[in-house]
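S.K.: Task: produce atomic coordinates for the following.
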Amino acid sequence: MFDDAVTHRSARALGRRIPPGFLFGTATAAAQIEGAARVGGRTPSVWDRFADEPGRIVDATTPAVTTDHYHRLGEDVRLMSDLGADAYRFSFGWTRLQPGGSGPLSASGVSFYDRLLDELLEAGVSPFATLSHWDLPAEYAQGWLDRETALRFGDFAGLVGTRFADRIDGWITINEPATVTLNGYALGLHAPGLSLLFDALPAVHHQLLGHGLAVGALREAGVRGAVGITNVYSPVRPLNDTPEDVAMSTLFDIVHNRVFSDPVLLGRYPEVPDELAGLFGAFADIPAGDLETISQPLDFYGLNYYVPSLVAAGAGSGESPDGTSQAMADLPFRLEPLPQYPVTGFGWPIAPEYLGVALAEMSARYGAHLPPVYITENGASFADEQGEDGTVRDAERVAYLSDHLTAALDAVAPGGVAEAVDLRGYFVWSLMDNWEWAAGFTQRFGLVHVDFETGVRTPKASFHHLREALSARPRA
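M.R.: From the prediction side, this is the model:
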């Protein structure tokens, strides 16, 4: 579906930029698409509980049905195949596979994921699996604040790794521990809805410890696929060059980026300026051996990129594109808008050049310690236009994805700002419109439009654009 020959040519030109062997995929998460919340013995997750609390979800929807992927799995795999995607990044629903978060794996849950993997492999789509994509059993009352959760996660990884060892090409332990910590435990915007500010930092360490235990468990299980972690990265800049703004931008860089990547890649938490050290007391007494567990060598590092961050000293209003958090007004810094950039439906600045900056900063910080990298999420929500003929036009998404993929490829090309990075692939967020966490059904990220009343899927213009691009790729 192309409006004109220029659009057709731009798609094919994009495809010719993609090097042979570069993996192109789409991504989803179990809680956002599966539905079937009470089928097969599945028990509630923290997100089921959170969504049942009045006022937590913008439109008062829940993950009970979402896009009903559980019952439409075959249709969704056919969409991936029709797109020409090389890979599909999905997540295991912890409580679908292990109801209640303890005991053996559920035969019903195993059967569902067996079917998904079999259909992906039959369609020639490489499976990449995430063990925890913001999904946690509701029975874990303290969540990631409790060290026991890390131990249970390591056990869960061992069970899942043993069962699916032979059919998964990429294993991601945890998705975006930064977002889980900041939105879920510090600011109260996501499940479990706690507003602890810097007292949320134990959730950082326990997620990273869980990651390390999961890496060990997967390798002990003999998985054949590559093993890594995924975190969101935001390049940070001060609003002004004043000492106060520079200090607060450093603080934000530490709490959003470095406390998650430094332990994994360097085996230590970042050094902080003396005047900020009191905020990081949670890391002062780490049990012996934890950092060694956390920093086991990885086969790849997953980087999710959406926005840069402009930081100023002083409290903000408590308003953010992700929702309202009164806790934000108690922080010593605030996030400022970047008016020079257009924005997505979420109000996020569209700044593709900063994807290259993100890769360059990771390369500069970690050098030889940085393993091969995948962009494991990149995408945007827009108010798509559905015509009377049923077609869905999303020119903004076409431009967004083209510009960001091009920026990533330019950054790692010879002479690029991140040419030392071994960039292996790029995953679009998301395959289809879904239940967008606290935003419910109000934000659409998909290449495929979903009618949330009927479940009907309609590929958008961006889907057709990328399909044309992928068909024009040079082959090895």
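
S.K.: switch to C-alpha atoms for all contacts and neighbour counts from now on
M.R.: Noted.

S.K.: Check whether Arg424 sits in a helix, strand or coil.
M.R.: State at Arg424, reduced to three classes by DSSP: H, G, I helix; E, B strand; the rest coil: strand.

S.K.: got the contact list for it?
M.R.: Shown in contact with Arg424 (C-alpha atoms under 8 Å, 6 or more residues apart in numbering): 21-23, 372-374.

S.K.: Any of those residues buried? List them.
M.R.: Neighbour counting over the contacts of Arg424 (16 or more other C-alpha atoms under 10 Å) leaves 23, 372-374 as the buried ones.

S.K.: Quickly check those for the two that are furthest apart.
M.R.: Leu23 and Pro372 (12.4 Å; C-alpha to C-alpha).

S.K.: ok but Phe90 is inside a strand, no?
M.R.: Yes - counting by three-state DSSP, Phe90 is located in a strand.

S.K.: Near it, how many other residues are there?
M.R.: Neighbours of Phe90 under the rule other C-alpha atoms under 10 Å: 20.

S.K.: need the contact list for it.
M.R.: Phe90 neighbours (C-alpha under 8 Å, 6+ apart): 27-30, 127-130.

S.K.: Now flag whichever of those residues is closest to Arg258.
M.R.: Closest to Arg258, out of all of those and judged by C-alpha to C-alpha, is Thr130, at 21.6 Å.

S.K.: and the closest one, what element?
M.R.: strand 126-132 (DSSP states H and E).

S.K.: Next, work out how far apart the residue lying closest to Ser234 once chain neighbours are set aside and Tyr426 are.
M.R.: Once flanking residues are discounted, Ser234 sits nearest to Pro308: 4.9 Å by C-alpha to C-alpha, 6 or more residues apart in numbering. Distance, Pro308 to Tyr426, using C-alpha to C-alpha, to the nearest Å: 19 Å.

S.K.: Between the two, point out the one with more neighbours.
M.R.: Tyr426 (26 against 22).

S.K.: and the more buried one, what does it touch?
M.R.: Residues near Tyr426 by C-alpha under 8 Å, 6+ apart: 22-25, 374-378, 405.

S.K.: how does it look with 6 Å?
M.R.: 24, 374-376 (C-alpha atoms under 6 Å, 6 or more residues apart in numbering).

S.K.: so which of those residues comes closest to Glu148?
M.R.: Thr376 (28.0 Å).

S.K.: Another for comparison:
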Amino acid sequence: MVSPPSGFDGQAVPVSPGRRLLRPDFVWGVSTSSYQIEGAAREDGRGPSIWDGFSHQPGRIANGDTGDVACDHYHRYAEDIALMREMGVGAYRFSVAWPRVLPEGRGIANERGIAFYDRLVDGLLAAGIEPWVCLYHWDLPQALQDRGGWAERDSANWFADYARLVASRLGDRVKRFATFNEPGVFTLFGYAFGWHPPAVDDAAQHHAAIHHVNLAHGAAIDVLRAYLPGVSLGTICNMQPVRPVDPTPADCAAAALLDDYWNRAFADPQIRGAYPAVLAERIAPFVQDGDMERIRRPIDWLGINHYSPIYARADAGSRLGFAWSDAPAEVPRSPIGWQIDPDAFRNTLLDACDRYRLPIYVTENGAGAEESGDAAGAVNDVERIDYLSRYLDALEEAVLLGADVRGYFVWSLLDNFEWGAGYANRFGLVRVDYPTQRRIPKASARWYKATIAAQVRGSVP
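M.R.: Now for the predicted structure:
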């Protein structure tokens, strides 16, 4: 095991971690995703994903950045495990890169790609860190996009076969699986707004993709249950309140529509067995007999990713009837302009517990910034610490009010490729100096270590 870089020991914790009134088995973790950190885009038999081609298209990503190298986690995973061990996290949520293990998306498995995840899982377990595997975090194999991607109904079968491969190779050691990460984001941004691959603006394809991803979720849950009895299974949805830019009837209607697409299009059918009414009408052409039963399969927990409220405005020219909007200028914002509203986080947790009646794990929460290190590369990220502290206070309030929240994962372990923003936005507890790939724990990493240690020591009631 590689020793962690300097930056943890011998330095004061910038802010007291406080007292957390949480259950003794509360899970403290960090999250990443494959395309955002792994790099090694053309090594050891990995096939291209939709993000490989998209990121190389001029004008798509800030500064022309790509995920070709990213954080080089593929080669530096042992160093990153050592960082997590030093931080004291109990769990690491990561995603498997579908094109790394199945270069064509289906067919013959790539043994060199699977071997990487074998090494990663074994290293995590040796360090006392529980691996949480997310099967899909947006990097669809390009070969499957060429066959129609998520707009093609057969994509549910492709995903089930992929889930079977991962279960058969990692399921002897991995006991926590999630099917999808933020399907509301990758379908809306990819098929309606054109901001992410496959970069189309087509209402029919968008609605087809929503339904087929839901079918894929149900099919994968059935596969995982069959292959791995007793495994803990969940799904991960972005859940953030949607607000109108102005309190006009038109903007309020737009916000209600975006709320359905953003917050309800996946959790509702997967857990409650039905689409919201407006979506049900729009998706009806793609629904076949028995589909809703195939989608609603028993799961053990709900993962929630939450950062801030989002905003909508009416747009008569939009195919969906609304447009995305920035938060009002007067609201408190993070350094990258996202609204800071811990009360919205507390209420989201309470509402989700009431609506879905499942244990909840916060699988992503964090603050982004355009930040640089000092001469030694250190980052005193007091704004991030303040954000995390206030949001954990809100989580604690939700628990005290009855929310069944069982874990919290910071986004992210490392600064990484942040999709359209490239490497400009940094969310990591650990700074990555990209030219050298040096890892430098930030002040927030020391704060998180102290927060976890206070809980684990039993210094909370």
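
S.K.: Can you calculate the TM-score here?
M.R.: The TM-score (TM-score structural alignment, normalised by the length of structure 2) is 0.92; 449 aligned residues with a C-alpha RMSD of 2.3 Å.

S.K.: Where does whichever helix or strand comes after the strand holding Thr130 of structure 1 end up in structure 2?
M.R.: Next along the chain after strand 126-132 of structure 1, taking DSSP H and E as the criterion, comes helix 147-164. Taken onto structure 2 by TM-score structural alignment, helix 147-164 of structure 1 occupies residues 153-170 there.

S.K.: And the contacts of that stretch?
M.R.: 212, 215-216, 219-220.

S.K.: Dump the buried ones among the contacts of Arg424 of structure 1 into a markdown table; add secondary structure as well.
M.R.: Formatted as a markdown table, these follow (three-state DSSP):
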| residue | secondary structure |
| --- | --- |
| Leu23 | strand |
| Pro372 | coil |
| Val373 | strand |
| Tyr374 | strand |
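
S.K.: any chance of the residues you listed in a markdown table, plus distance to Gly184 of structure 1?
M.R.: Output for the buried ones among the contacts of Arg424 of structure 1, formatted as a markdown table (distance: C-alpha to C-alpha, whole Å):
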| residue | distance to Gly184 of structure 1 |
| --- | --- |
| Leu23 | 31 |
| Pro372 | 29 |
| Val373 | 26 |
| Tyr374 | 25 |
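
S.K.: and which of those is nearest Gly93 of structure 1?
M.R.: Using C-alpha to C-alpha, the buried ones among the contacts of Arg424 of structure 1 come closest to Gly93 of structure 1 at Tyr374, 22.4 Å.

S.K.: measure the equivalent of Gly428 of structure 2 over in structure 1 to Asn378 of structure 1 for me?
M.R.: Under the alignment (TM-score structural alignment), Gly428 of structure 2 pairs with Gly446 of structure 1. Distance, Gly446 of structure 1 to Asn378 of structure 1, by C-alpha to C-alpha: 11 Å.

S.K.: Onto which residues of structure 2 does the helix ranked longest in structure 1 map?
M.R.: When structure 1 is scanned for its longest helix (criterion: DSSP state H), the result is helix 201-220. Counting by TM-score structural alignment, helix 201-220 of structure 1 lines up with residues 207-226 of structure 2.

S.K.: picking up where we left off before, check for me that the match of Gly428 of structure 2 belongs to a helix.
M.R.: No - counting by three-state DSSP, Gly446 of structure 1 is not part of a helix but coil.

S.K.: ok, it touching Trp435?
M.R.: No - with contacts counted by C-alpha atoms under 6 Å, Gly446 of structure 1 stays clear of Trp435, the gap being 10.7 Å.

S.K.: returning to that earlier point: for Thr242 of structure 1, state which of the contacts of Arg424 of structure 1 is nearest.
M.R.: Val373 (34.2 Å).

S.K.: What's the separation between the residue lying closest to Thr28 of structure 1 once chain neighbours are set aside and Leu189 of structure 1?
M.R.: Ranked by C-alpha to C-alpha, 6+ apart and with sequence neighbours excluded, the top spatial neighbour of Thr28 of structure 1 is Phe90, at 5.2 Å. Going from Phe90 of structure 1 to Leu189 of structure 1 by C-alpha to C-alpha gives 23 Å.

S.K.: what does Tyr275 of structure 2 align to in structure 1?
M.R.: Using TM-score structural alignment, the partner of Tyr275 of structure 2 in structure 1 is Tyr269.

S.K.: And the helices in the stretch 1-150 of structure 2, which stretches?
M.R.: Secondary structure of the stretch 1-150 of structure 2, counting by DSSP state H, counting those that start in this stretch: helices at 34-37, 50-55, 73-87, 98-101, 111-126, 142-145.

S.K.: can those helices go into TSV with extra columns for mean neighbour count?
M.R.: TSV is the format used below for those (neighbours: other C-alpha atoms under 10 Å):
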stretch	mean neighbour count
helix 34-37	25
helix 50-55	20
helix 73-87	20
helix 98-101	28
helix 111-126	17
helix 142-145	20
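
S.K.: looking at those helices, which is closest to Ala314 of structure 2?
M.R.: When the helices of the stretch 1-150 of structure 2 are ranked by distance to Ala314 of structure 2, counting by C-alpha to C-alpha, first place goes to helix 50-55 at 28.9 Å.

S.K.: Go ahead and confirm the residue nearest to Ser234 of structure 1 touches Arg237.
M.R.: No - assessed by C-alpha under 6 Å, Pro308 of structure 1 is found out of contact with Arg237, at 7.9 Å.

S.K.: List the residues that contact the match of Tyr275 of structure 2.
M.R.: 259, 262-263.

S.K.: tell me, what residue is most central in structure 2?
M.R.: The residue lying closest to the centre of structure 2 (C-alpha atoms, centre = their mean) is Asn181, at 4.9 Å.

S.K.: who touches that one in this structure?
M.R.: Asn181 of structure 2 neighbours (C-alpha under 6 Å, 6+ apart): 137, 236.

S.K.: After alignment, which residue of structure 1 pairs with it?
M.R.: Checking with TM-score structural alignment, Asn181 of structure 2 has Asn175 as its match.

S.K.: gap between that match and Asp330 of structure 1?
M.R.: Shown here: Asn175 of structure 1 relative to Asp330 of structure 1, a distance of 27 Å by C-alpha to C-alpha.

S.K.: try His449 of structure 1
M.R.: With C-alpha to C-alpha as the criterion, His449 of structure 1 and Asp330 of structure 1 are 39 Å apart.

S.K.: Show me which of those two is the more surrounded one.
M.R.: His449 (25 against 15).
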